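[1] sequence and predicted structure are below.
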Amino acid sequence: MRLLDTVLLSALQGLTEVLPVSRSGHGAVARLWLTSDEGALTLEGVLQLSTAAAAAIAASRMRPARIAAAVVPAPPMVACRRRVSPEGQAYMVRTAPDANYPEENPIDREMGYIVFEELGGKPLAVLFNFGCHNNMVGRVLSADMFGRAGEVLREKLGDVATVSLAAPCGDVSFMGLDGKKLVSDEHAAGRAIAGAILESFPKVERSEPRAVHVSSVVRRIPDRPYDPADFVYDQGRGSSPAALAFHKLRYEPEEAAVRVRGQTYCDVEIQAIAIGSVAIVTNPAELFSIFGLTIRRQSPFPVTIVSELTNGYCGYVPTRQSFKHGGYETYRTVYTSRLAKDAGDQIVDISLEVLRAVQTQQATGKPTRDDAR
């Protein structure tokens, strides 16, 4: 028997005590996996079992809790990474001919968080929502600044679960006008994120929500049609021979693939989860920051956390004006920059729609079904 088989069988046997499935049910699952072809034990199957097990174990450990949630000023270590020349060309930071080119778009300079506590005040978990590309550490696998923030929170609050949800930051970087980091490294960034939460949450009023409400929609948004002009390099990531060579290598295959595919579409899921006066609304995009800021400002909830890159992936979603300025995030590809130019506005509208839906659920006590395409 393969080692992985042995591990799975052991897990199935142990989970009999916590999963709402009979021993015979576990046996059926095991036979389904272990008597198939050698390659049939898929990652999907392992993840399904692991997810079910984690949910069941967590449910068995549930206890009454209260929350402290707020939106606070974010540490001053982020900036819009797109700089626009007087001629209207967008450049990535560090590649702009003039470091004094202005930022293209306003960005969200606040961050949200939720602290879950036992009724006696002992922290159980912290969820935080910070808007910045989480990639200060290069060329190695790392949880980066968000992971460092979790480390600081656990150091100060004890063995709590820490969850980071990336706020819309498709055009946000930790680099300033001159291309230098606005904070020294991921450790300092993590301390700054955690510090903002640790300073705020002891002062925040607690609430004890009695229910969780959820609304989700899936909308099919068209991809941008093939246009040869989308693949003309505009020097948005530099004008060196190396930059030109990289663009050719990266985007010539993309152009060929987009051209032969014809009109394509992307199913975009937007989900809202309401916990008392706090809401989390998700999207699968690398959404430009101003869209998240708009959602938060127009949300019917006092505290709204906007989480990008959630429940799928649909690539960068710039503003309409950003498409006029060109630059890296607007370069058409099969997957990483694909949606129609008004997709950001659509995601804002759908996000507000599902937020209003969960607000209605709270008011009426009636669930809604919004799985519309």
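    Great, that's in hand.

[2] could you use CA atoms for every contact and neighbour count after this?
    OK.

[3] buried residues of stretch 180-189, list them for me.
    For stretch 180-189, the neighbour count (16 or more other C-alpha atoms under 10 Å) marks L182, V183, E186, H187, A189 as buried.

[4] so how far is that stretch from its chain's centroid?
    Centroid separation between stretch 180-189 and its chain, computed with C-alpha atoms, centre = their mean, to the nearest Å, is 21 Å.

[5] what sits up against it?
    For stretch 180-189, contacts defined as C-alpha atoms under 8 Å, 6 or more residues apart in numbering pick out P76, M77, V78, M136, V137, D144, M145, R148, A149, F174, M175, G176.

[6] counting neighbours, which of these comes out on top?
    A149 (27 neighbours; other C-alpha atoms under 10 Å).

[7] I figured that residue hits L198, correct?
    No: here A149 does not reach L198: they are 10.8 Å apart, not a contact under C-alpha atoms under 8 Å.

[8] does P76 count as helix, strand or coil?
    Following DSSP: H, G, I helix; E, B strand; the rest coil, P76 is assigned to coil.

[9] with E205 instead?
    Assigned by three-state DSSP, the conformation of E205 is coil.

[10] now it: how far from G121?
    12 Å (C-alpha to C-alpha, to the nearest Å).

[11] comparison target below:
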Amino acid sequence: MRLSLSFALLLLSFASSRAGEFRVGAAQVEITPKNGTPMAGYYAFRAVGGVLDPIFSKAIVVEQDGTHAAMVVIDLSGTTKPIVEAARKAVQEQCGIEGDHVMISATHTHTGPQLARGSLIDEITKANSGPGLEYMQALPGLIAQSVKEAKARLAPASPTVARGQCEGISFNRRVLREGQSEAIWQPKSIDLTREKPAGPIDPELGVLVFQAEGKPVAGYLNFAMHPTSVGGGLKISADYPGVFSRLVSERHAPGMVCLFANGCCGNINHGDYISGKRRTTLELGTALADAATAVWPNLSKVTTHSPRIYAEKVTLERRKFTEAQIAKAKEVASRMMTEKLGTVPMAEAVSTLETVAKKDVPLIAEVQVICFSDEVAILSMPGEIFVELGLAIKKASPFKHTFIAELANGSIGYVPNREAYPQGNYEVVSARGEAGSGEKLVEVAIKLLGKAKAGN
């Protein structure tokens, strides 16, 4: 009897020591496609012909008081609702983590495989057949595997956070001349007496590092810039996010799993129109790694609570088109399979015909927040969000550190701010939602951040 009582007290003591303990696990699973798989990014069929560097599904699982949350980043151009739904279901079945406690975002590399998205582009890129279909069928299981392995590695750890700046590598790629926008995708010099950037950039670099006994075990890095530095080749690459993550791990804790969440970079690129200098993938990743290293001594430990997860599905108005616009889109689409056309007319045709075909299907965007501290929140939205919208969220956020991951939990295409619509150009003609859609997402994001902060 005395032995049983002593054993019970020992168990109670052990359980008490675990109560309130914050635990973290991280893992990465390779998702590099085989040769012949269609590649994403440039409105044309490009088959994978090799690998510059492998791509991954990376996951961080956090847990306290029995509540789990998972942040996943995949080295792809985007996410789709079917892939996210299948991955969340697999995570719930295999890991016991609720599907809606899982956030899945993409780095937006343009040298990864193409995912079918239910539009004309699927036919052009062959994403929904052959190797493309095989890849999509395998992907949810690989995402779930990364979460499963991360959960298996759960161990006591402390979140530490800092933020810095990385100047001189990102530029607002929309340039205004006489009220109309021109997109600058690649570095070139412009006449700044006649043209000006259409908006700001966000040079803030967010660094969230989970440490166990002073040793980093996982990192969540956040910066806003299109990963298009590798170009339109036929080899798989994670682009600069891969270099950035690898260098941070090598410098500070070899073996540390580093996730890179791309911020609101819908109109942000590396195309330098000030100096005209072209920076390589290595140079961009190194610049960000240097900026992270500079703030590393400033990493400060934050107090934790059990993870809070909030999400809201927002219904947006789809854009409307005239009969003349629809006829023009059909004419362009009829030539896309056989002719080399400009990016803007192709994007406009794809967006117009997809929007018309889905006019009776709600355009739904999921906004999600995960927080485990009163100082840090991770917010995600679908689509390629304009930087102005991200800056508005950060400014209004009640959290000291707000990390924003775009292209998460599905995609709704480009999401410009209201001011950009009359200026036209690529991002606007690519948008699925009406003017004001972005501001609606901002409103919901701020509301959810407030609820997460208050814990209600």
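    Received it, and whenever you're ready, just let me know what you need. What you see is a predicted model, and the numbers here were worked out from it, not measured in a lab.

[12] and the TM-score between them?
    The TM-score (TM-score structural alignment, normalised by the length of structure 1) is 0.75; 310 aligned residues with a C-alpha RMSD of 2.9 Å.

[13] who's more crowded, E205 and G121 of structure 1?
    Between E205 of structure 1 and G121, counting by other C-alpha under 10 Å, G121 is the more crowded of the two (13 against 10).

[14] hang on, A274 of structure 1 packs against I280?
    Yes: using C-alpha under 8 Å, A274 of structure 1 is in contact with I280, at 6.4 Å.

[15] which parts of the stretch 1-150 of structure 2 are strands?
    Per DSSP state E, counting those that start in this stretch, the stretch 1-150 of structure 2 carries strands over the ranges 23-30, 50-51, 56-64, 67-74, 102-106.

[16] most tightly surrounded among these?
    Of all the strands of the stretch 1-150 of structure 2, strand 102-106 carries the top mean neighbour count, a mean of 28, counting by mean count of other C-alpha atoms under 10 Å.

[17] how about S337 of structure 1, what does it touch?
    Contacts of S337 of structure 1 (C-alpha under 8 Å, 6+ apart): C314, G315, Y316, V317, E329, T330, Y331.

[18] that's a helix at L192 of structure 2, yeah?
    No: residue state for L192 of structure 2 (three-state DSSP) corresponds to coil; a helix is not indicated.

[19] please report how far the residue mapped onto C265 of structure 2 from structure 1 lies from G14 of structure 1.
    In structure 1, the residue matched to C265 of structure 2 (TM-score structural alignment) is C169. Plainly put, C169 of structure 1 is 42 Å away from G14 of structure 1 if you go by C-alpha to C-alpha.

[20] of the two, who's got more company?
    Each of C169 of structure 1 and G14 has its neighbours counted (other C-alpha under 10 Å); C169 has more, 29 against 11.

[21] so the more buried one makes contact with L293?
    No: using C-alpha under 8 Å, C169 of structure 1 is not in contact with L293; the gap is 10.4 Å.

[22] which residues are in contact with each of these two?
    In contact with both C169 of structure 1 and L293: no residue, using C-alpha under 8 Å, 6+ apart.

[23] on that earlier part again, would you list the contacts of S337 of structure 1 in CSV and tack on distance to S337 of structure 1, neighbour count and secondary structure?
    Formatted as CSV, the contacts of S337 of structure 1 follow (distance: C-alpha to C-alpha, whole Å; neighbours: other C-alpha atoms under 10 Å; DSSP: H, G, I helix; E, B strand; the rest coil):
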residue, distance to S337 of structure 1, neighbour count, secondary structure
C314, 7, 25, coil
G315, 5, 20, strand
Y316, 5, 27, strand
V317, 7, 31, strand
E329, 7, 24, helix
T330, 6, 25, helix
Y331, 6, 22, coil
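
[24] distance to C132 of structure 1 added to the residues you listed, as JSON lines?
    Shown next, in JSON lines, are these (distance: C-alpha to C-alpha, whole Å):
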{"residue": "C314", "distance to C132 of structure 1": "18"}
{"residue": "G315", "distance to C132 of structure 1": "16"}
{"residue": "Y316", "distance to C132 of structure 1": "14"}
{"residue": "V317", "distance to C132 of structure 1": "15"}
{"residue": "E329", "distance to C132 of structure 1": "15"}
{"residue": "T330", "distance to C132 of structure 1": "18"}
{"residue": "Y331", "distance to C132 of structure 1": "21"}
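
[25] surely K188 of structure 2 and Y273 touch.
    Yes: between K188 of structure 2 and Y273 a contact is recorded at 4.9 Å, counting by C-alpha under 8 Å.

[26] longest strand in structure 2, please.
    The residue-count maximum for a strand in structure 2 (DSSP state E) belongs to strand 304-316.

[27] what's next to that one, contact-wise?
    With C-alpha under 8 Å, 6+ apart as the test, strand 304-316 of structure 2 has contacts from 20, 22, 62-69, 101, 159, 362-374, 433-434, 437, 441, 444, 448, 451-452, 455.

[28] and stretch 341-352 of structure 1, by the same measure?
    Against stretch 341-352 of structure 1 from outside (C-alpha under 8 Å, 6+ apart): 217, 221, 224, 270-272, 281-283, 287-288, 291-292, 294-295, 298-299, 317-320, 323.

[29] what's the closest non-adjacent residue to the aligned partner of R356 of structure 1 in structure 2?
    Matched by TM-score structural alignment, R356 of structure 1 corresponds to G450 in structure 2. The shortest distance from G450 of structure 2 to any non-neighbouring residue, by C-alpha to C-alpha, 6 or more residues apart in numbering, is to P398 (6.5 Å).
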